[in-house]
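> My questions concern the predicted model and sequence given below.
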Amino acid sequence: MRIEVIGGGPAGLYFAILMKKARPEASITVHERNRPDDTFGFGVVFSDQTLETFEQYDAESYRAITENFAYWDDIAIHYKDASFRIGGNGFCGCSRRTLLLLLQERARELGVEMRFETDITDLTQFEGADLIVAADGINSAVREAHRDHFQPSVDLRPNKFTWMGSTKPLDAFTFYFKETPAGIFIAHTYQYEPGRSTWVLETDPETFERSGLGDMSEQEAATYLEGVFAEELDGHPLLINRSMWRNFPMIRNARSTMGNVVLLGDAKSTAHFSIGSGTKLAMEDAIALYESVMRTDGISAALADFEVSRREDVEKTQHAADVSLVWFEHVKRYWHMDPVTFAFGVMTRSKAITYDNLELRAPEFVAEATRTFARKLRDSGFDIDTENPTVPAFQPFTLRDMTLANRFVVSPMCMYSAVEGVPQDFHFVHYGSRAMGGAGLVFTEMTCVSPTARITPGCTGLWNDDQQVAWTRLTDFVHGQTEAKICLQLGHAGRKGASKLMWEGMDRPLPEAEAWPILAASALPYYPESQVPKAMDRADMDAVKADFVASVERAIACGFDMIELHCAHGYLLASFLSPVTNIREDEYGGSLENRLRFPLEVFKAMRAVWPADKPMSVRLSATDWIEGGLTGEDSVAIAKAFSEAGADLIDVSTGQTSPESSPVYGRMFQTSFADQIRNEAEIATMAVGAITTADQANTILTAGRADLIALGRPHLADPAFTLRAAGEYGVGDVFAPKQYQPGKFQLLRNGERAREELRELKLKAKPKTHNPAFREAAE
């Protein structure tokens, strides 16, 4: 086997090492454009988990690397006048130059041929090679020469950053946040060898412009930043090594293989430095390619296997990096926060670390974050224990005169099971059982304001007496048998109306004979085969507004505690808000102010008749997930407008505006928009979307990203989700009907036992250390 590797960075070298070790007879050559000891930047960082992987694949290089690493267990955060040290993180730093020299030595020892100062721009010279590995970096010549095949996308992020070093010793991975007259600067720092530390300096484009850094030389910029971080550097200088200011490129490729050519490392995918995974990602690429070669028959099969098997892990890492980098790009959003909440947000920003996970690492820090959450509630008038408070998800929350016992919400979920809009026994059991399950707030499904406002023939409504009687029976039960509050979500389907039941074809049009006429902001069908809606005129608007008001009046008679106006998911009012679905040329189209006009009219008319002491919320699609559609910034403006009109809460969803939308899914994938709206529009928000555990709920709440947590599918699977979560966290005062008290007490006993077993496991566990000095001392 003949393998040609283009690029002598960590990815190319490590793959060469693994393959040569497994197949000594193979001819493997590494071609590197630089000299053997050339390198740029300062240190690289790995987690303990990553080092364990390296040990598994090549103990010799692992041993050489760990003998040259600096080790630390803590993350330190310095924000304003506060400092925090959070243990249990297990990171190691090493000089990038040292890492490359060690890998070169190991490759040479195994018989890998290395050719330096060799710039490969033409693959034809490798004709006859079995495998060509293009590990030639961010500016990969191989990738760029074959752009049409690999289809790379490069997202240049707005923040500016530069890599510098220092002689300042550090005993933790340390974040420094400094506010200056020019703006906020962030330093991501860690020690990588005695007397040397890496300093990645980052700032937003506005601060970069105001500071004049773009006009400075490398040394001038270093001197300027020595002034910014004078206290933190403590007299130590900042060192430069091609420390140019750049925008970080998030690189993805539609394909990573072409014939017998494969992209590896930064040529294939990058991960933002804020999660310290760039070199890790590259070397894990090498491991994955090695595994694919070893478990398949032939290079063609190996590359096909690598293309599929590696993609998911890379996407997960890149998603975590994306979320993390966005947090740093918007650090101004959190600058008003108290230090503990801010630090908790830093730790949990990428979603890799959660409330429970962090509690295992740093129980005192999480306890203080929980106490801080409770103190804010006490300061707002709640009489609660602030020294030993319950977890945030079980803390109360008030909107106007409505107080919820906890922050868990049964999300609005269409059941498509009504008859002529009338809720059936199914709805009574469905909503009633979830209210008895302990949730603080139960939402109805989108309930339609007229027969022609329905999505499907199975949608609930509130436009006649029979429907009002059925809903009243339900609200009476919820109020009489539970402590839950119940919110009626009102909406109009718009262009998504006259559709089949979900299980018969979601959003697909009914046969013409069964359909009803539909309305929208513009005459645009949802699918090409869907009915073309009528573009609403003023008379239609007045009629629809009157329907909403009439439903609100009936909701008052039903005894609902709260009302939500549905302005999301491409339904009627959402079709006005989004430029994707609103192409009107009158005063209701064009600018965002104009597109808001009719939804605000409807909301204000509802607010005028809904009791002043009862809250109202608005559901928004915070982004359309479509180029040219609504963005998070637009939704901040929309939320502010509804807030000024009397909204108390924004229920933050996303998408479903058009079949062309391309959501980026993942755990808690919509929470970042709830975070943005809450902290920029300064209105309470409800997070929803792939939130599945009480742990995630506590994470979101403690970090100040939302005020309520709506869970849909988890409540479908477990009506007593909240009661079960109370057992896990030992919350004894959660409501349960007296008939269910024995079950509640059993959950509490089981939860206490599980927590005790976990404590015992923690005491018995002996964390592995990769520090040879530590090992010798232990022995």
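It's in. Residues are numbered from 1 along each chain as shown.

> Please make it C-alpha for all contacts and neighbour counts, starting now.
OK.

> Going along the chain, name the helices of the stretch 501-650 of the chain.
The residue ranges that make up the helices of the stretch 501-650 of the chain, judged by DSSP state H, counting those that start in this stretch, are 502-505, 538-558, 572-577, 592-609, 632-644.

> Now mean neighbour count too, for those, in JSON lines please.
Listed next are the helices of the stretch 501-650 of the chain as JSON lines, based on neighbours: other C-alpha atoms under 10 Å:
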{"stretch": "helix 502-505", "mean neighbour count": "11"}
{"stretch": "helix 538-558", "mean neighbour count": "18"}
{"stretch": "helix 572-577", "mean neighbour count": "29"}
{"stretch": "helix 592-609", "mean neighbour count": "18"}
{"stretch": "helix 632-644", "mean neighbour count": "19"}
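
> Residue 530: which of those is closest?
For residue 530, the closest of those is helix 502-505, at 12.3 Å, according to C-alpha to C-alpha.

> Other residues contacting the closest one?
residue 416 (C-alpha atoms under 8 Å, 6 or more residues apart in numbering).

> Distance from it to the middle of the chain?
30 Å (C-alpha atoms, centre = their mean, to the nearest Å).

> Next one for the comparison:
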Amino acid sequence: MSALFSPTSIGSIDLKNRIVIAPMCQYSASGGNANSWHLIHLGNLALSGAGLLIIEATAVEDIGRISPWDLGLWSDENESALAQVLSTIRQHSSMPIGIQLAHAGRKASSEAPWNGGQLITPEKGGWETVAPSAISHAEGELPPSSLDLDGLARIKTAFVNAAIRAHRLGIEVIELHAAHGYLLHQFLSPLANQRTDQYGGVLENRMRFPLEIFDAIRAALPEHQAIGVRISATDWVEHGWNLAESMVFTKALEQRACSYIHVSSGGVSPLQKIPLSAGYQVDFATQIRKQTKMPVITVGLITEAEHAEEIVASGQADMVAIARGILFDPHWPWHAAAKLGATVEAPRQYWRSQPRELKSLFGETKIGQR
């Protein structure tokens, strides 16, 4: 049996295989509202045969959006729009669905990537950003406002309210975004967090706000709700957040009944130097997996089925997340199953598409013909 296509679970949520569709920003919402693009995009991915689909980084308040076109879940209107998308998808797919809740902090108010991705100033239609400290993300950018205690309380409440909305929508997995240089990562990293109060300085203080948010969400939701965290294992910058600190953070989350850890890297500084290669982040996940009982998801330039199989079979990670690779090949899990001699779930409307030499790719399907 293929290890990649063996069943697993996240908390009380059963997954048919260990392929996770990672959250991928689409920059296509209006006022935070999901629309027909999200229906087409997510619907397509929900028919891919993966074990879990995680919806893109979803802002918990309007100024927490990376761009003016980010998905949001801070209002009744946002919730209603996403409910319509999910209702349609669930008519045709049983794939568990997760959502990544996020706040962009100082990386908010930015252009879409295809328009350059640069900071949009308030004079040009953007907004004032917030962060742990008044330190710009990149040279020449306007610095964010340093969050005071009232601001921290507001954002914590926003995360909790968004999580409650996600639970109400029947979303099975909630992922907190503490990676890629966004707000929770900004608190963790000494490159972005130079506070002198109880939320800055030593590691315990830098972890405090992200852990407070996790605790507040955990307390607000039923015990069976799966809640995980995505982290950047390292900033790839000297004197930044590092793997050793990630391990301490992971242990703190494990003690709080966190459901899984999703290991990525980078994003907090344009000075990062990332040695890109196939599976370049896998070793971080492997090292963290040795220190935790939580399921560990790895991600990053894993494009070949055989590579993903090796990662799971050798115990380097429990699950493999695919992002851009599944945008390029929306049936990546089908093709992976074909290579690995496994079976994969596919909609019955597509059963006749399986090649003759792969009669059992979609399981014991019965196809009649007139």
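Here it is on my side, so go on. The model shown is predicted, which means the values in this text are computed figures rather than measured ones.

> now what about the TM-score between them?
Superposed pair, TM-score by TM-score structural alignment, normalised by the length of the second structure: 0.94. Supporting alignment: 361 aligned residues with a C-alpha RMSD of 1.6 Å.

> In the first structure, what stretch matches stretch 319-337 of the second structure?
Stretch 319-337 of the second structure falls opposite residues 708-726 of the first structure when the two are matched by TM-score structural alignment.

> in the matching stretch, what's buried?
Of all the residues in stretch 708-726 of the first structure, those buried under the rule 16 or more other C-alpha atoms under 10 Å are 708-712, 714-715, 719-726.

> Identify the residues contacting residue 674 of the first structure.
651, 652, 685, 686, 687, 705, 706.

> Turn those into TSV, columns for secondary structure and distance to residue 638 of the first structure.
Compiled in TSV, the contacts of residue 674 of the first structure are given as follows (DSSP: H, G, I helix; E, B strand; the rest coil; distance: C-alpha to C-alpha, whole Å):
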residue	secondary structure	distance to residue 638 of the first structure
651	strand	12
652	strand	12
685	strand	13
686	strand	15
687	strand	17
705	coil	18
706	coil	17
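
> ok, which pair from those is furthest apart?
Put simply, by C-alpha to C-alpha the two of the contacts of residue 674 of the first structure set farthest apart are 651 and 705, 12.7 Å from each other.

> Of the contacts of residue 674 of the first structure, grab the buried ones for PyMOL.
Applied in PyMOL, the following selects the buried portion of those according to 16+ other C-alpha under 10 Å:
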select buried, resi 651+652+685+686+687+705+706
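
> residue contacts, residue 592 of the first structure?
Under the criterion of C-alpha under 8 Å, 6+ apart, the neighbours of residue 592 of the first structure are 577, 634.

> Aligned counterpart of it in the second structure, please.
Residue pairing (TM-score structural alignment): residue 592 of the first structure is matched to residue 203 of the second structure.

> Next: residue 739 of the first structure.
Taking TM-score structural alignment for the superposition, residue 739 of the first structure sits opposite residue 349 in the second structure.

> On the three-state scheme, the aligned partner of residue 698 of the first structure in the second structure is what?
The pairwise alignment with the second structure assigns residue 698 of the first structure to residue 309, based on TM-score structural alignment. Three-state call for residue 309 of the second structure (DSSP: H, G, I helix; E, B strand; the rest coil): helix.

> residues near residue 104 of the first structure, how many?
Burial measure for residue 104 of the first structure: 26 neighbouring residues, criterion other C-alpha atoms under 10 Å.

> My guess is it contacts residue 13. True?
Yes. With contact defined as C-alpha atoms under 8 Å, residue 104 of the first structure and residue 13 form a contacting pair (6.9 Å).

> Could you tell me where the top strand by length along the first structure falls in the second structure?
Secondary structure of the first structure per DSSP state E: the longest strand is strand 152-166. The counterpart of strand 152-166 of the first structure in the second structure, counting by TM-score structural alignment, does not exist; no residue aligns.

> buried residues in that strand?
Along strand 152-166 of the first structure, these residues count as buried under the neighbour rule (16+ other C-alpha under 10 Å): 152, 157, 158, 159, 160, 161, 162, 163, 164, 165, 166.

> how far does that strand sit from the chain's center?
Counting by C-alpha atoms, centre = their mean, strand 152-166 of the first structure comes out at 20 Å from the chain centroid.

> distance of the match of residue 698 of the first structure from residue 167 of the second structure?
Taking C-alpha to C-alpha, to the nearest Å as the criterion, residue 309 of the second structure is separated from residue 167 of the second structure by 32 Å.

> Aligned counterpart of residue 19 of the first structure in the second structure, please.
Looking across to the second structure (by TM-score structural alignment), residue 19 of the first structure lines up with no residue whatsoever.

> Does residue 19 of the first structure touch residue 288 like I think?
No. Using C-alpha under 8 Å, residue 19 of the first structure is not in contact with residue 288; the gap is 11.5 Å.

> So for these two, which residue has more residues nearby?
Taking neighbours as other C-alpha under 10 Å, residue 19 of the first structure and residue 288 compare with residue 19 leading, 24 against 19.

> quick one: the more buried one is in a helix?
Yes. Residue 19 of the first structure forms part of a helix when assessed by three-state DSSP.

> what helix or strand is the nearest residue to it once chain neighbours are set aside on?
Excluding its sequence neighbours, the residue lying closest to residue 19 of the first structure (C-alpha to C-alpha, 6 or more residues apart in numbering) is residue 290, at 6.5 Å. Remark: residue 290 of the first structure resides in helix 278-295, with elements defined by DSSP states H and E.

> So which bit of the second structure is that helix matched to?
Counting by TM-score structural alignment, helix 278-295 of the first structure falls onto no part of the second structure.

> re the thing from before, among the buried residues of strand 152-166 of the first structure, pick out the one closest to residue 280 of the first structure, please.
Comparing the buried residues of strand 152-166 of the first structure against residue 280 of the first structure with C-alpha to C-alpha picks out residue 163 as the nearest, at 17.8 Å.

> wait, isn't that closest one in contact with residue 200?
Yes. If you go by C-alpha under 8 Å, residue 163 of the first structure and residue 200 touch, sitting 4.6 Å apart.
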